[in-house]
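*Asks:* structure for this input, please:
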Amino acid sequence: MPENFQFAYPLVALLIPLPFLIYWLLPPIKNRSSALKYPYFSRAVDVTNQKPKKASYIKKRNWFSWLIMYIIWLLLLTALASPELVGKPEKKIKTARNFLIVADISFSMANNDWVLDGKRVTRWSAVKNIMHEFIGNRKSDRMGLVFFGTNAYIQAPFTSDLNTIQTMLDEADVGMAGQMTNIGKAIVKGMDLFERDTIQSKVMLLLTDGVDSGEAILPLDAANMAKKDSTVVYTIGIGDPGTSSSDLDERTLEEIADMTGGKYFRAKDAEALQSIYAELDTLEPLEYEEESFVPKTLLYYIPLGAALALAGCVVLVNNLILLFKCFKRDS
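*Replies:* Below is the predicted model of the structure:
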């Protein structure tokens, strides 16, 4: 990413001539030395032709000392102006939606009739594998997991930590929630999870390869509850209804999606499921903050460090010169 150099506080440059103004406006500091007067002082001056010195004098610095001090001043002003590298503005991802995945892990998901990367795998293994990429792309959402079979349970509450969601997904396996398929109970469990959170935008993704067992609450009654709560439900039917190994109830899944403003998808194989996730990304796009985030790298410590190092060198050199003079005088 290209970066531009700039000063955060360029008006600090107005302080550059300040040392010259101080030197010009303020009176110089006068140093005093002891003096001795004795009789016939004026006569001795006339005889020796020497001009007597005043008791006070102005100590002068050489030009090199002034140059070093001014360089230190410029370095301090540079640090105060806060130099920085500014990158290209980026939009911040906005967390404004709860996206809940409700997945069927009944025994039928263990059917070994899907092909992934040239190998036959179970439906659930393929779903998990493809779902990982989908979850990783939902960086604007707080995601949660509900798994169901005979019963429904919360695997992961809503969180923006997608790595945790990925881990909890890996830990789930077929049969953990029982061998039947209770779609209505799964939707209700998802609604309970939505009610615990304050974010108003709610999206549910329901995946199943079976037909509802007809126990407890009916799927369409649960869908009506979701509709009243402004929850959008997308449904995915796993498998091919035209085969003997599938008992997929597409009609119910279509009605659930229609009632809640979602959409029904059929995933007869791994490739179809992959394309469904891609379409879901367009139906529920990532959301961004209106304000842009501008990455900045602060560089003030470089001139500040140089000023401190140069000042330390000046103090060290002055002390060495003083020690040398003292040693020379004593010897």
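
*Asks:* switch to C-alpha atoms for all contacts and neighbour counts from now on
*Replies:* Will do.

*Asks:* go ahead and flag the most central residue of the protein.
*Replies:* Centroid-nearest residue in the chain: K92, 8.6 Å away (criterion: CA atoms, centre = their mean).

*Asks:* for that one, helix, strand, or coil?
*Replies:* Under DSSP: H, G, I helix; E, B strand; the rest coil, the three-state class of K92 is strand.

*Asks:* quick one: it from S160, how far?
*Replies:* According to CA to CA, to the nearest Å, K92 stands 14 Å off from S160.

*Asks:* could you do F147 as well?
*Replies:* Distance from F147 to S160, by CA to CA: 19 Å.

*Asks:* Proceed likewise with the subsequent sequence, for comparison:
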Amino acid sequence: MQFEIAYKWVFWLAALPLVVYVILPPLHKKRTGLIAPFFKRAAAVSSQRPKRRAWISSKNLLTWVALAGCWLSLLAAASSPRYVGKPAKKTKTVRSFLIVTDISLSMATTDWHVGGRRLTRWGAIKSIMKGFVKDRKSDQVGLVMFGTNAYLQSPFTTDLETVSWLMDQTEVGMAGQMTSIGSAIAYGIKVFKQDTIKQKIMLLLTDGIDGGQDISPLDAAQAAKRDSIKIYTIGIGQARGSGGYDLDEKTLKDIANTTDGQYFNAMNSGQLKNVYAVLDKLQPVVYDEDVYKPVVLLYYYPLAVAVLLALVAPFINAIINLFRPSS
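*Replies:* Presented below is the predicted three-dimensional model:
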């Protein structure tokens, strides 16, 4: 840390009280005269010379020193003394990354293995996705869950631990039994509209086909493209008509192509990890850094000295006048 004074020009005002003292005339105070009997005799006995009209309050040297110190301390506080550290860099959020994931009843199918354990599709996706979210260091991440309806689980935030925790609190079936892909994309667009960051990425995960009635997935994809939203789609399991799974790969590919994104298929946890690795290359974490200097302000020290001197100066003057011998 290095000491510096932000406003050195303030000290040019140090001589201002002296200039005011020289230019302005003394302050004259009128006092009421008292005519008393034997006034002249009392004056002669006390050897004092009566004054006609003027009365000048005198200040001793210590009072002047205290007032000067008070003024200089105020100037020192106004100059903003501080300790300044070495320049450092701070990462800014440069992108909004919205995860839109299917939690319809089909995601409860227990056909995935992670770490030697048999898990549901949603349980496996959660365990792998949390690592992907953790690596989104400079992104603000949001979370939308959908089934029959879509709802916001987490608004955009840079608190990635909270996003992972909210993901853990989500269970299959909370949003209904069906798979409304079009409604989920439309809801994601609405979430993006409340955000001001221009780079917008949506990650859509599902293991089914669209069963919604409100808006078709391709119409929603066209609306996303108009809002400059890029959608990456991940199909969980095998395509429709292949091994009994019900996954509409064609629609997911069309959604990705419409928004200049890309489609991925994952039939197991290993493939899903590879998908996230590819996504990291396609959408690498981008750091936009602000340069700043850590500053510790010190103005309150000279300000405290000024207040202390202002309180002490009248007492100094009163005590000295009390013990001053009368002339």
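
*Asks:* now what about the TM-score between them?
*Replies:* After superposition, the two chains reach a TM-score (TM-score structural alignment, normalised by the length of structure 2) of 0.67; 307 aligned residues with a CA RMSD of 4.8 Å.

*Asks:* tell me the contacts of the residue nearest to the centre of structure 1?
*Replies:* Each residue near K92 of structure 1 by CA atoms under 8 Å, 6 or more residues apart in numbering is listed here: 288-289, 291-293.

*Asks:* for whichever helix in structure 1 runs longest, packing partners?
*Replies:* Longest helix in structure 1 by number of residues (criterion: DSSP state H): helix 301-330. Counting contacts by 3 or more CA pairs under 8 Å, 6 or more residues apart in numbering; DSSP states H and E, helix 301-330 of structure 1 is packed against helix 63-80.

*Asks:* the helix it packs on: how far from the chain's middle?
*Replies:* A distance of 38 Å separates the centroid of the chain from that of helix 63-80 of structure 1, by CA atoms, centre = their mean, to the nearest Å.

*Asks:* one more: stretch 241-251 of structure 1?
*Replies:* 45 Å.

*Asks:* how long is that stretch end to end?
*Replies:* 11 Å.

*Asks:* same check, this time on stretch 97-112 of structure 2
*Replies:* For stretch 97-112 of structure 2, the end-to-end distance is 26 Å (CA to CA).

*Asks:* got it, and stretch 258-276 of structure 2?
*Replies:* Terminal residues of stretch 258-276 of structure 2 lie 21 Å apart, using CA to CA.

*Asks:* and it, what's buried?
*Replies:* By 16 or more other CA atoms under 10 Å, the buried positions in stretch 258-276 of structure 2 come out as 258-259, 261-269, 272-273, 275-276.

*Asks:* contacting residues for the residue nearest to L298 of structure 1 when sequence neighbours are not counted?
*Replies:* Leaving aside its sequence neighbours, L298 of structure 1 sits nearest to E84 (CA to CA, 6 or more residues apart in numbering; 4.5 Å). If a contact means CA under 8 Å, 6+ apart, then E84 of structure 1 has 5-8, 296-300 as its contacts.

*Asks:* tell me which of those residues fall in strands.
*Replies:* In this view, the contacts of E84 of structure 1 that belong to strands under DSSP state E are 5-7, 296-298.

*Asks:* which among those residues count as buried?
*Replies:* Among the ones in strands among the contacts of E84 of structure 1, those buried by neighbour count (16+ other CA under 10 Å) are F7.

*Asks:* before we move on, the earlier item: just give me how far the longest helix of structure 1 sits from the chain centre.
*Replies:* Taking CA atoms, centre = their mean, one finds the center of helix 301-330 of structure 1 at 44 Å from the center of the full chain.
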